[in-house]
Each structure stands twice: as C-alpha cells, then as structure tokens.
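In: predicted model, plus sequence, below.
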Amino acid sequence: MTVVSWLMRLGFLRSPPLVGLVADAAGLRFGLLIVPAAGAAVVALGAVLLHRAEPSGTPPPQKPPAGRA
C-alpha cells in the first residue's frame, strides 16, 4: 500500500510538468492526450495482477491423479 501511495504522489507531482512539456512541443491537444493514454496503460498493465499466484500461505489446489476416482 505504501508503494502505491508513493507512486500516486510521484504521478501527481510529475504529470503536470510532463503534460506542459509535451503541450509546448506538440500542442495542447496532444499534451492532454497523455492523461487518458496513461490511464489506459494502467488498466492494461493492471490485468497482469489478476494472474498472480495465491498468497504464499495458501498452497495451490491439487488435481487428483489420472485414472483414480
């Protein structure tokens, strides 16, 4: 939770200057396009968390041996 909080703080402090730099170089429309693009990237990369293993205290489910009931 602490890592997520620090990443949110860094994003809050770093994103306005980044948008400003891009807006100066390529235009305001493209600069503001960074915000939804970053959100889409977070959603897409967040899907990786769904495939993580169970917590270390919980063993993975065992399948019964083939041919035995």
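Out: Sure thing, it's come through.

In: rest of the way, CA atoms for contacts and neighbours
Out: Will do.

In: Phe30 is in what secondary structure piece?
Out: helix 28-46 (DSSP states H and E).

In: likewise Phe12?
Out: helix 2-26.

In: adding another structure so you can compare the two:
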Amino acid sequence: MKRRYNPYILPPWLRKVRGVCAQFIIPICVFQGIRTILFPFTLDVLLLTVLILLAIAFHFELL
C-alpha cells in the first residue's frame, strides 16, 4: 500500500528549502529554455527536461 505524501511531517528547514526551490525553479527553467534555444546541446535539452519535470512536481506537490 502506498503511503500518501504529507509535507508537514518534514523538518522545518527542509520545508523552507523546498519552498525556496519551488520559487526559483520557474526562472531557472526560463533561463535554461532561452539558453537551449540559442545553443542547443544535448546536455542542455536534458537539463531543461529535468527542470520542467521538477517544476511540474513542485506545482502539483508531488515532491
């Protein structure tokens, strides 16, 4: 049986780090998207994909 995720059982410092990451993930995605458009390397595309998945996970509170 899968346990449900509850962010309130995390330590306060980890909740604060999670909140800061959630605020900065969108600007980092935008910057990486612009960089990927200008200089499309394989690593940049993979990094942008990971960042977008992290942004989605933070938005839907999966992390």
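Out: Structure's in. What do you need? Only a predicted model underlies this, so the values are computations on that prediction, with no experimental measurement involved.

In: could you get me the TM-score between them?
Out: After superposition, the two chains reach a TM-score of 0.46 (TM-score structural alignment, normalised by the length of structure 2), with 37 aligned residues with a CA RMSD of 2.8 Å.

In: on that earlier part again, name the residues of the helix holding Phe30 of structure 1 that come out as buried.
Out: Gly31, Leu32, Ile34 (16 or more other CA atoms under 10 Å).

In: distance to Gly20 of structure 1 for those residues - can I get that in a markdown table?
Out: What follows is the buried residues of helix 28-46 of structure 1, written out as a markdown table (distance: CA to CA, whole Å):
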| residue | distance to Gly20 of structure 1 |
| --- | --- |
| Gly31 | 7 |
| Leu32 | 9 |
| Ile34 | 10 |
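
In: and for Val19 of structure 1, the neighbour number?
Out: 19 (other CA atoms under 10 Å).
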